[in-house]
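Trainee: Provided below are the primary sequence and the corresponding predicted coordinates.
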Amino acid sequence: MGRIGKLDVFIVVAATICIVFGIVTWAAFSSIYSTLVKQNLQLSINTDTSLGYSAFQYTNPQVTNIMKFYFFNVTNPDEVKYYSAKPNVVEIGPFAVVESEQKKYIDFNGDKSQMFYQNYKKYILSKDYSCDDCGWDRNLIFPNPPGLGAVGSMIDPQFKITRTGRTIIATALMILGEYPFVSHKVREVLFDGYEDALLSAAHSGIVTILSGVFKGEGQSIVPIPIPQMPKFGYFQGYNNSRDEEYWIETGKTDINQIGKVQKWAGITELPGSWWTTDYARSIRGSDTGSFTQMHLDESSTADMFFSFMCRSFTKTFYRKETIQSIPTMGYHIGYDEWDTTSDKNVGFRYRNVEKRNYFPDWPQCPPKGQCHQSGSIDCSKSVNFCHACCQGSFYNGTYLLPPGMFPLVCYPGRLQPTPFAVVYSPPHFLFSPDEVRSTVVGMAPDPEKHEPMIYYHETYSGTTLKVTNRLQVNMPVIKSHDVPSSQNMPNVMIPLFWQEATPIYHQFIFNQVWLGFVLVPRLMQVLQFVALGFGLLLVAVLVFIQLRKGGNSNSGRPGVRRTSFLERTSNWLSSTSSNSYNTNQSGGLRRM
């Protein structure tokens, strides 16, 4: 009978260790790894009151956020003003700004399940990311927001302006020189602001005194809303300012709820004066899509609250992309989120109190027959716009806007209603029908350049690795017989500018994500296969060695039966057991 030597024992032990290691890591690694990831993702505070890693990175973003502005310069303002011509616009840009932000006054609730912060932002003009001939002192011709806003407010029923009142306001606008189009430098239009006669008059000392005498302190004799700014600029007063206050989920209770906004500006639901349905007023998801859930796939969705757009959105799958060797899932704010003609988005519709049909060619309906179901057809639904009993986009005494746009109802990021009408859309009216783009000369939508919002996340942790936010700002311009300068204006939606924000993540973020979510899982997977494979290989080697031993010991000895490896192993174990028994017996006798 062949003996099992030290080498055999070593091989058995090594094979057992490899196989056990492979099986254990196969079974336990996923759970251990998931627990460690959740602990690292959670927004936390240490015992010494310093912030945990994830909370520190969130409150001090390690990114360079580049904001590029593309302005639409109106090249035929006189033709538009006097002859109702289509506005002809030329895109100029980009004019780039480097944005930085920091979340301050961090606090946690009692059980550390929620975190409080205020988000402060700074903007610095950048030549590096601007076009070569994009000088900040370049002049633009564009619609006059304060003046045109006043024209629109005059006919808003909520202000109850009488015909006499409208005549007084129209006269004041003419005296102050408020015309439909103005020309100012880019730096003034964007951040610096420019002097506007209407704003200056409304905020003047004499108006303040008269308001106090006739209306009381804090009230104004001006019957229409006036922007709370001494100068006008799209982002005037926003540099070195902050958004409203936030309370968000830390992920302690449920890691997939991390970043979810629980309160914004002290409220859990947006005002009813902004949006008309519970869904539209809901505050959902994380702040501007900063976080999403783990284990993403093509069926995943994620909500986000965008305070600068005064509403929440839902992200859906867009496409896959590998970013610096890291597989990611891309999600976007798609067409459905911009379609206010759909039943889901009824609450986001533009009120259109001015009752103007900005897009008379939409929708394109065939000749209608007679209506035989009057009263039973819901003409607010897009599927019924062309029904014989409906009147296209005309519903409930005003006109609905086509898909691809919704109104700005607040000062961006602030719990204040905006004083004049502004409409958001994707750049170049990407999601709107051709009847919208044809009202302005110069629109050329391109999905690759103008897709509004795209977020790329690492699939396991949900970590955001790439973001592109695009947004166009448009102003409704109306014909008004009350205001001489607007008597020949067309009813049209004129684009003012569109903006693209792209955070550039620092390289160490990609390195850490690649190490933690690409290399480590792959390395463990390789080790599992290697350990199991090597263990099985050692078993095979041991079997081969024993077979060779058996063959060598029996060769040349006729009549001697070759014992198998299993028999020899069994005999060896039996022998060992017998020797151990005899030793114990001997020992027992000796003790007796």
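Mentor: On my side now, so go ahead.

Trainee: When you work out contacts or count neighbours from here on, use the C-alpha atoms and nothing else.
Mentor: Will do.

Trainee: sec struct for Ala85, please.
Mentor: Here Ala85 is recorded as coil under DSSP: H, G, I helix; E, B strand; the rest coil.

Trainee: try Arg166
Mentor: helix.

Trainee: ok now do it, which residues does it touch?
Mentor: Residues counted as contacts of Arg166 (CA atoms under 8 Å, 6 or more residues apart in numbering) are 154, 482.

Trainee: how close does it sit to Ala421?
Mentor: From Arg166 across to Ala421, the span is 18 Å (CA to CA, to the nearest Å).

Trainee: again with Lys121
Mentor: As judged by CA to CA, Lys121 and Ala421 stand 25 Å apart.

Trainee: cool, and Gly147?
Mentor: Using CA to CA, Gly147 is found at 12 Å from Ala421.

Trainee: Gly334 too?
Mentor: For Gly334, the distance to Ala421 equals 24 Å [CA to CA].

Trainee: residue contacts, Phe235?
Mentor: Here Phe235 is in contact with 190-191, 193 (CA under 8 Å, 6+ apart).

Trainee: Just the buried residues from the residues you listed, in PyMOL please.
Mentor: Buried members of these, defined by 16 or more other CA atoms under 10 Å, are picked up in PyMOL with:
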select buried, resi 190+191+193
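
Trainee: in the stretch 451-592 of the chain, which spans are helices?
Mentor: Listed in chain order, the helices of the stretch 451-592 of the chain (DSSP state H, counting those that start in this stretch) span 507-514, 520-554, 565-591.

Trainee: if you compare those, which one is most tucked away?
Mentor: Burial of those is given as mean neighbour count (mean count of other CA atoms under 10 Å); helix 520-554 ranks first at a mean of 16.

Trainee: what angle separates it from helix 507-514?
Mentor: With axes from the mean of the first three to the mean of the last three CA atoms, to 10 degrees as the basis, helix 520-554 and helix 507-514 are set at 40 degrees to each other.

Trainee: how about the nearest residue to Val440, chain neighbours excluded?
Mentor: Nearest residue to Val440, sequence neighbours excluded (CA to CA, 6 or more residues apart in numbering): Pro87, at 5.3 Å.

Trainee: Looks like that neighbour contacts Arg437 (just checking).
Mentor: No. The criterion here is CA atoms under 8 Å, and Pro87 misses it with Arg437 at 11.2 Å.

Trainee: out of these two, which sits in the more crowded spot?
Mentor: Taking neighbours as other CA atoms under 10 Å, Pro87 and Arg437 compare with Pro87 leading, 24 against 18.

Trainee: so what's the more buried one up against?
Mentor: Residues in contact with Pro87 (CA under 8 Å, 6+ apart) are 74-77, 80, 439-441, 494.

Trainee: top of those residues by neighbour count?
Mentor: Using other CA under 10 Å as the neighbour criterion, Val74 leads the contacts of Pro87 with 25 neighbours.

Trainee: take a look at this one as well, against the first:
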Amino acid sequence: MGCCTTNCQKWTTFSLAGVFLLLGILIAVLWDGIFHKIVDHELSLANNKTKGYINWKETPIPMYLQFYLFNWTNPEDIRNITIKPNFKEHGPYTYYEHHIRENITFNDNGTISFQTKRLWKFLPEKSVGSLSDNITTLNPIVVTVGNMVKYKHYLVKRGVNFFLKEKKVTLAITKTVDEFIFKGYDDPLLDLVHKLNISGVNVPYTKFGWFVERNGSAEYDGMYNMYNGENDIEKLGLLNTWNYNNTVSFLKGNCSKVEGTTGELWYPPRDRSTIKLFSSDLCSSVELMKVDKYTTYGIEGDKYWGSEKVFDNGTTYPEMKCFIPEGVQLPSGVRNVSSCKFGAPAFISYAHFYMADPVYREAIDGMKPNKEKHDMYFALEPSTGLPLRVQAAFQINLKMDPVEGIDMLTNIPSKMMPSFWFQQTADLSKDLADQTKLLLVAPSAGTYTGYGFIGIGVLLLIIGGFVTYRRGWKQSEEERLLNQQSL
């Protein structure tokens, strides 16, 4: 039934104008706050139903892990001071990587505890070479044992020397790529390490391999406890503890803090100039600085880059000095992770000693640092923390030092010997990009809708006022007859 009377027409017009104005003002003023509250809840891990939890529990973004192994081509010349150790890079040996969270516990203090199971599948079509390729490298167990007994009694070292000779152990060892990475190999020296029973050294493995027993293990990376973002989205993903501690015992000061995220779930970084990433492989954190913009699928993010500060020894950045063990002084470019790696003289750097002191590259042959290939960076969408692109590359090196009393380690030079480097990459998928773009335009769309309603309301007011002023409201035939009769 339509409006017949002029009063009905006028009140309908002005009522609609009022409704549109009120609705428009409410949407324009409140939409942004309401929308972000809903989005923050969905981004958080408040419960097992949020979008953030579902994406975090089983990572939907395709990830790849590439290994590049260094083949030591001239180990027989190690005592010839005129010949440098020469290394030839082999790879990449590429694996598809998939993460699943297990043993998840929601805590009352706004945190969530969990372990991460990592699954790797070899991709021959994305690899250069086969897992059966033979690689010769510095024997990790030999230098580990040498590092353990370096300051022990001479008789202990001679006992180790006898064992090495009896078992015909060599300074260089040749194994397949698969054995060096995931499969592992038996080594009599591991039995010796267990028998030596050195305080603070507890090697839980019976085989050696850089990632042995890690594929499919939920325990390897340890137990994490992080903020779930329910109470404060700015803390989403930030670690509270690792293995039930908020510091690591073998580092001091600020360097010992467990801080940053695990690298997969991020709070909205917004205008932050730096972010921090905690790595179980380093047993410590890495700070990245904002340097540039990064765009993919039409989504713009901020690029956070790992600079030379990450592996500085305190010379350029004094606050980094606490990463250096007391009494140890090495040129910048490596981080000592021996205590994190069961006493092995292991040091982490960027690939090919990129951005490290030139002394490391000059001591050996075969290093070819490349900024584009060896840079480490994270590109994050600032208002959601969604990773747009991840490229993280680290190199594992073994420090070879002479040890008197062990024949094969006597009169050898002290050098940082590269073993391999690995690179983890992940790119935003198109499906997630489409969802994210909708999420990013929604606040503006809602606000503009509010402005549109306000515009319609104002327009109706203007029309209603103009018609009223001109007395243009039309009377119906029934209304005219009633008015005539009243006269």
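Mentor: Received, thanks. Everything numeric here is computed off the predicted structure, so don't read it as measured data.

Trainee: that older thread, more crowded one of Gly147 and Ala421 of structure 1?
Mentor: The residue with more neighbours, out of Gly147 of structure 1 and Ala421, is Gly147; 25 against 22, by other CA under 10 Å.

Trainee: Just give the nearest non-adjacent residue to the more buried one, would you?
Mentor: Among residues not flanking Gly147 of structure 1 along the chain, Glu178 sits closest, at 5.3 Å (CA to CA, 6+ apart).

Trainee: which position in structure 2 aligns with that neighbour?
Mentor: The equivalent of Glu178 of structure 1 in structure 2 is Val169 (alignment by TM-score structural alignment).

Trainee: could you measure that match against Val143 of structure 2, distance?
Mentor: Applying CA to CA to Val169 of structure 2 and Val143 of structure 2 gives a distance of 12 Å.

Trainee: neighbour count winner among those two?
Mentor: Taking other CA under 10 Å, Val169 of structure 2 and Val143 do not tie; Val143 has more neighbours (24 against 18).

Trainee: can you pull out the strands in the stretch 151-300 of structure 1?
Mentor: Assignment of strands within the stretch 151-300 of structure 1 using DSSP state E, counting those that start in this stretch yields the ranges 181-185, 241-249, 261-264, 286-287.

Trainee: residue range for the third one in structure 2?
Mentor: Put plainly, it is strand 261-264 of structure 1. The aligned range for strand 261-264 of structure 1 is 239-242, by TM-score structural alignment.

Trainee: what number of residues lie near Lys152 of structure 2?
Mentor: Residues near Lys152 of structure 2, counting by other CA under 10 Å, number 11.

Trainee: actually Gly222 of structure 2, sorry about that
Mentor: Neighbour count of Gly222 of structure 2, defined by other CA under 10 Å: 15.

Trainee: Find the nearest non-adjacent residue to it, please.
Mentor: Here the nearest residue to Gly222 of structure 2 in space, its sequence neighbours aside, is Asn243; by CA to CA, 6+ apart that works out to 5.8 Å.

Trainee: Enumerate every residue touching that neighbour.
Mentor: By CA under 8 Å, 6+ apart, the contact set of Asn243 of structure 2 is 222-224.

Trainee: Closest one of those residues to Gly33 of structure 2?
Mentor: The closest of the contacts of Asn243 of structure 2 to Gly33 of structure 2 turns out to be Tyr224 (CA to CA; 31.9 Å).

Trainee: residues touching that closest one, list them.
Mentor: Tyr224 of structure 2 touches 113-115, 239-244, counting by CA under 8 Å, 6+ apart.

Trainee: Give me the buried entries from those residues.
Mentor: 113-115, 239-242.

Trainee: Which members of these are the farthest-apart pair?
Mentor: Applying CA to CA across the buried ones among the contacts of Tyr224 of structure 2, the maximum distance is between Gln115 and Asn240, 13.9 Å.

Trainee: Now for the closest residue to Leu171 of structure 2 other than its chain neighbours, how many residues are close by?
Mentor: Leaving out its chain neighbours, the residue that sits closest to Leu171 of structure 2 by CA to CA, 6+ apart is Asn139, at 5.5 Å. By other CA under 10 Å, the residues close to Asn139 of structure 2 number 17.

Trainee: What lines up with Asn139 of structure 2 in structure 1?
Mentor: If you follow Asn139 of structure 2 across to structure 1 using TM-score structural alignment, you land on Asn144.

Trainee: Roughly how far does that match sit from Asp196 of structure 1?
Mentor: Separation of Asn144 of structure 1 from Asp196 of structure 1 (CA to CA): 10 Å.

Trainee: For Glu249 of structure 1, which non-adjacent residue is closest in space?
Mentor: Nearest one to Glu249 of structure 1, counting by CA to CA, 6+ apart, is Gln114 at 4.5 Å.

Trainee: Translate Val80 of structure 1 into the numbering of structure 2.
Mentor: Matched to structure 2 by TM-score structural alignment, Val80 of structure 1 sits across from Ile78.

Trainee: residues touching that match, list them.
Mentor: Ile78 of structure 2 neighbours (CA under 8 Å, 6+ apart): 84-85, 412-413.

Trainee: Can you tell me which of these lies closest to Pro402 of structure 2?
Mentor: Closest approach between the contacts of Ile78 of structure 2 and Pro402 of structure 2, by CA to CA: Ile412, at 5.3 Å.

Trainee: quick revisit: now distance to Ser220 of structure 1 too, for the helices of the stretch 451-592 of structure 1, in a markdown table please.
Mentor: Compiled in a markdown table, the helices of the stretch 451-592 of structure 1 are given as follows (distance: least, CA to CA, whole Å):
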| stretch | distance to Ser220 of structure 1 |
| --- | --- |
| helix 507-514 | 52 |
| helix 520-554 | 65 |
| helix 565-591 | 101 |
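
Trainee: any idea which of the contacts of Phe235 of structure 1 is closest to Thr253 of structure 1?
Mentor: Nearest to Thr253 of structure 1 among the contacts of Phe235 of structure 1: Phe191, at 41.4 Å, using CA to CA.

Trainee: just the helices in the stretch 251-400 of structure 1 please.
Mentor: For the stretch 251-400 of structure 1, the helices defined by DSSP H, counting those that start in this stretch cover 278-281, 335-338.

Trainee: can you tell me the mean distance of the first one from structure 2 after alignment?
Mentor: What it means is helix 278-281 of structure 1. Its aligned residues in structure 2 lie a mean 1.3 Å from helix 278-281 of structure 1 after superposition (mean CA distance after the TM-score superposition for structure 1).

Trainee: dump the residue contacts of the spatially most central residue of structure 1.
Mentor: Nearest to the mean C-alpha position of structure 1, counting by CA atoms, centre = their mean, stands Gly289 at 3.6 Å. Counting by CA under 8 Å, 6+ apart, Gly289 of structure 1 touches 303-306, 455.
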